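Peer 1: this one's sequence-less:
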């Protein structure tokens, strides 16, 4: 065997973080972390980006390898957020560095930059036919689950003395919001603007609910699978619609990833974000909600050539792959108070989280039955996949439920359902506040 072949195999087996071999990653980490403690870390994105990416890669890897945490609590994303928050609470990260990261996340708009790519790319990247079909038949089931979860949690919150509004806004809505990046984070921004409160304070209340909601959703997926085996009339054994085969559209092959494609996607994403901000000057809705509506309308009407839609989707894929762990560390530093998180863990809080998941399951099962869906499959896809932590949560829930064939519908819940929650929240705020 030639030396080049042996070297090639060794390179493939080399352990990597952020896609980089340790012989390069470790020296870069030493330089960046050393600069942080020496007070030599540059301000702005030049200092924040490498530090967040390095910390994110390390904490994400730890979370994805930690038993129980990786299977039930979201793995890497949870460790990235809480690990970074702990670093701040215990003084591991100097105050000067925390200020640089906080400014990058808030003042310099990294969070909005990520959300713009997320919303534009995830919606434009979907099949137009699937989006329209989902709106006509699948979305009412999601709405039924969300309504039941919110109402039941609010009533339970009143009974337990937690408060109807507080239970809805801080527990039910974040859990049903589609995870961290697409759910809790923008929700905290929306709530903060409406309540004149610091989004960091609100996010500290939401993060535990999202994490525990994800764990409960996975467990419930397994329990619903067992229920389906005992009550066969409730289960389609992986088939969603009664009397018909599940119609699943295969994902089309995206255009090749090039620097020009990413540039086009960046421009579409940021332009849609600005358009939402402009509309907010005339319409009393949050810019995120207006951005979602405008992207969905453009997609449904087919006004954007498929080439450009794919550019936006490729840009989102690039951002999600490379910057998600970094974003989560930034959330932990700039938006998460560990003291507030710890104080939130009370018996009442845990009961309300469980109530939210039960409400989602019951609501989707009942409404799904009315729309011709099997109760078990409707509850899993439109209910539990709304309450988990996005893509990784979808995989975990469907694996536990032994229904991986329903992934396209789970993705609708995570993508469109999460966007729907942001829009719904703006209306709930006007009703209750």
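Peer 2: That came in fine, so what should we check first? Bear in mind the structure is a predicted one, so any value in this text is a computation, not a measurement. Residues are numbered from 1 along each chain as shown.

Peer 1: only C-alpha atoms for contact and neighbour calcs from this point on.
Peer 2: OK.

Peer 1: Tell me which other helices or strands the longest helix along the chain touches.
Peer 2: Identified as the longest helix of the chain according to DSSP state H is helix 199-230. Judged by 3 or more CA pairs under 8 Å, 6 or more residues apart in numbering; DSSP states H and E, helix 199-230 is in contact with helix 69-72, helix 173-175, helix 185-195, helix 338-344, helix 347-370, helix 375-378, helix 385-387, helix 390-401.

Peer 1: Check the ones you listed for me and report the most buried one.
Peer 2: Comparing those by mean neighbour count (mean count of other CA atoms under 10 Å), helix 385-387 comes out on top with a mean of 37.

Peer 1: How far does that helix sit from its chain's centre?
Peer 2: 10 Å (CA atoms, centre = their mean, to the nearest Å).

Peer 1: Return the list of helices and strands in contact with that helix.
Peer 2: helix 199-230, helix 390-401, helix 407-412.

Peer 1: So which residues of the stretch 201-350 of the chain form helices?
Peer 2: For the stretch 201-350 of the chain, the helices defined by DSSP state H, counting those that start in this stretch cover 259-279, 287-301, 306-334, 338-344, 347-370.

Peer 1: Could you say which one of these comes nearest to residue 5?
Peer 2: helix 306-334 (28.9 Å; CA to CA).

Peer 1: so what does that closest one touch, helix or strand wise?
Peer 2: Going by 3+ CA pairs under 8 Å, 6+ apart, helix 306-334 lies up against helix 45-65, helix 76-89, helix 95-102, helix 110-124, helix 259-279.

Peer 1: Which of those helices sits closest to residue 229?
Peer 2: helix 45-65 (31.1 Å).

Peer 1: what's the angle from the closest one to helix 95-102?
Peer 2: Orientation check (axes from the mean of the first three to the mean of the last three CA atoms, to 10 degrees): helix 45-65 against helix 95-102 gives 90 degrees.

Peer 1: Can you mark which positions in helix 45-65 are buried?
Peer 2: 45, 47-64 (16 or more other CA atoms under 10 Å).

Peer 1: so how far is that helix from its chain's centroid?
Peer 2: Worked out by CA atoms, centre = their mean, helix 45-65 lies 18 Å from the chain centre.

Peer 1: Okay, one more to line up with it:
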């Protein structure tokens, strides 16, 4: 009996060692278990600190766990499953009151009061653009605007056509379904759209906002799923994707020689790139008070111009690559969970599912945008998969939607171009919609 027990004990020891050797996301299992125990103790004793450390600890615990769940769900894992789970499952848990109230409050307060999304976008834009090939940036910037303008025509035409076939008027289809989807999110899209409508028609702004918000939410969800599908198309047909590059033929990486010197991130260079991102964002905040241009757009324009003119030193470019990796691997999962808890009302999503004509119109509109971007990209010498993922962000939930869409498509380095689609596309849609409302109301 004793001789047989030795292998059993060794087997148990090996199982425990293998388990403790696992990672939850990027977090080693022993550290994750310590974080879990600490979270439970603080929650049970009602001592969870309502500050940045408490929020980041909670978001780390849940986001990496939900990512692991999403990666292991069959079929869903190939459609951006980890993003869907990390973003939309927390929304459902909040709706059902299944998350501890202290957890919801800490995360919501942090997301609403600290502008964490803006920090993420600033770091990602500077990191990705500074590490990008300069010639590629010049070519891609001009061409993606052409693709975006094509989609600004195709999306509304198809959306109104489908809505009319399903018994919705062209007026209802465009102003209350298609335009909200393409308006650039909630704060800079649906909100000004509802204010503009309310000034023209005899309907309260809050009622208008309540009608169009579900379309924004579901449009973003559809775009996330389709980004996952596009990623799979790229895997099966490699000639259709640049794996994060938009323009065909630019295979050289001007930072290749820099990155090959060492696999270790240069902390000082990365910090300089981060300080550059923060400085330019603050400059954008000031510029917004003068020229009323959103801070992320000011940041985007300044960095893109500096890159195109070759003004960004090699040291900052190398730091940008490290900054980009840190942002994508370490911050994006946390931010997605925070978006799900604080900025994704589950009730709004459910509202649309009960209206089949509206549901179909939303799906077809987003699909039309994706298909138009996919095929027009090929004619412009761009990679269809990457272009379609970037441009589909114009039908997302603003910056939060762009984050989820790019994460589902595994193309986070396209954030600068996604910002062009969101901001420029949204501005065009809001302006045009309010102008047309004055004519047809």
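Peer 2: Nice, thanks for sending it over. Because the structure is predicted, anything quoted here is derived from the model rather than measured.

Peer 1: I'd like the helices of the stretch 201-350 of structure 1 as JSON lines, with distance to residue 133 of structure 1 appended.
Peer 2: Shown next, in JSON lines, are those (distance: least, CA to CA, whole Å):
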{"stretch": "helix 259-279", "distance to residue 133 of structure 1": "24"}
{"stretch": "helix 287-301", "distance to residue 133 of structure 1": "11"}
{"stretch": "helix 306-334", "distance to residue 133 of structure 1": "19"}
{"stretch": "helix 338-344", "distance to residue 133 of structure 1": "40"}
{"stretch": "helix 347-370", "distance to residue 133 of structure 1": "15"}
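
Peer 1: For residue 33 of structure 1, find the nearest of those.
Peer 2: helix 306-334 (14.7 Å).

Peer 1: follow-up on the earlier one: ok, which of the helices and strands packed on helix 199-230 of structure 1 comes nearest residue 247 of structure 1?
Peer 2: helix 375-378 (14.1 Å).

Peer 1: Mind giving me the packing neighbours of the closest one?
Peer 2: Using 3+ CA pairs under 8 Å, 6+ apart, helix 375-378 of structure 1 sits against helix 199-230, helix 347-370.

Peer 1: didn't residue 228 of structure 2 look like it was pressed against residue 83?
Peer 2: No - between residue 228 of structure 2 and residue 83 there is no contact under CA atoms under 8 Å: 9.4 Å.

Peer 1: Compare these two and say which is more crowded by neighbours.
Peer 2: Shown here are residue 228 of structure 2 and residue 83; by other CA atoms under 10 Å, residue 83 has more neighbours (31 against 26).

Peer 1: What residues does that one make contact with?
Peer 2: 67, 70, 336, 404, 407, 408 (CA atoms under 8 Å, 6 or more residues apart in numbering).

Peer 1: State the distance from the equivalent of residue 85 of structure 1 over in structure 2 to residue 84 of structure 2.
Peer 2: Mapped onto structure 2 by TM-score structural alignment, residue 85 of structure 1 lines up with residue 91. From residue 91 of structure 2 across to residue 84 of structure 2, the span is 11 Å (CA to CA, to the nearest Å).

Peer 1: ok, now residue 51 of structure 2?
Peer 2: Distance, residue 51 of structure 2 to residue 84 of structure 2, by CA to CA: 27 Å.

Peer 1: Please identify which of these two sits among more neighbours.
Peer 2: Taking other CA under 10 Å, residue 51 of structure 2 and residue 84 do not tie; residue 84 has more neighbours (26 against 12).

Peer 1: residue contacts, the more buried one?
Peer 2: If you count contacts by CA under 8 Å, 6+ apart, residue 84 of structure 2 has them with 70, 224, 225, 404, 408.

Peer 1: Across to structure 1, which of these hold up?
Peer 2: With both residues aligned by TM-score structural alignment, their matches' CA atoms under 8 Å, the contacts of those that structure 1 also has are residue 70.

Peer 1: And the contacts of residue 84 of structure 2, which is closest to residue 342 of structure 2?
Peer 2: Of these, the one sitting nearest to residue 342 of structure 2 (CA to CA) turns out to be residue 404, at 14.5 Å.

Peer 1: Run a quick neighbour tally on the closest one.
Peer 2: The burial count for residue 404 of structure 2: 32, using other CA under 10 Å.

Peer 1: Just to check, it is in contact with residue 225?
Peer 2: No - using CA under 8 Å, residue 404 of structure 2 makes no contact with residue 225, being 9.7 Å away.

Peer 1: ok, back up a step: could you identify which of the helices and strands packed on helix 306-334 of structure 1 is most buried?
Peer 2: Highest mean neighbour count among these (mean count of other CA under 10 Å): helix 76-89, with a mean of 24.
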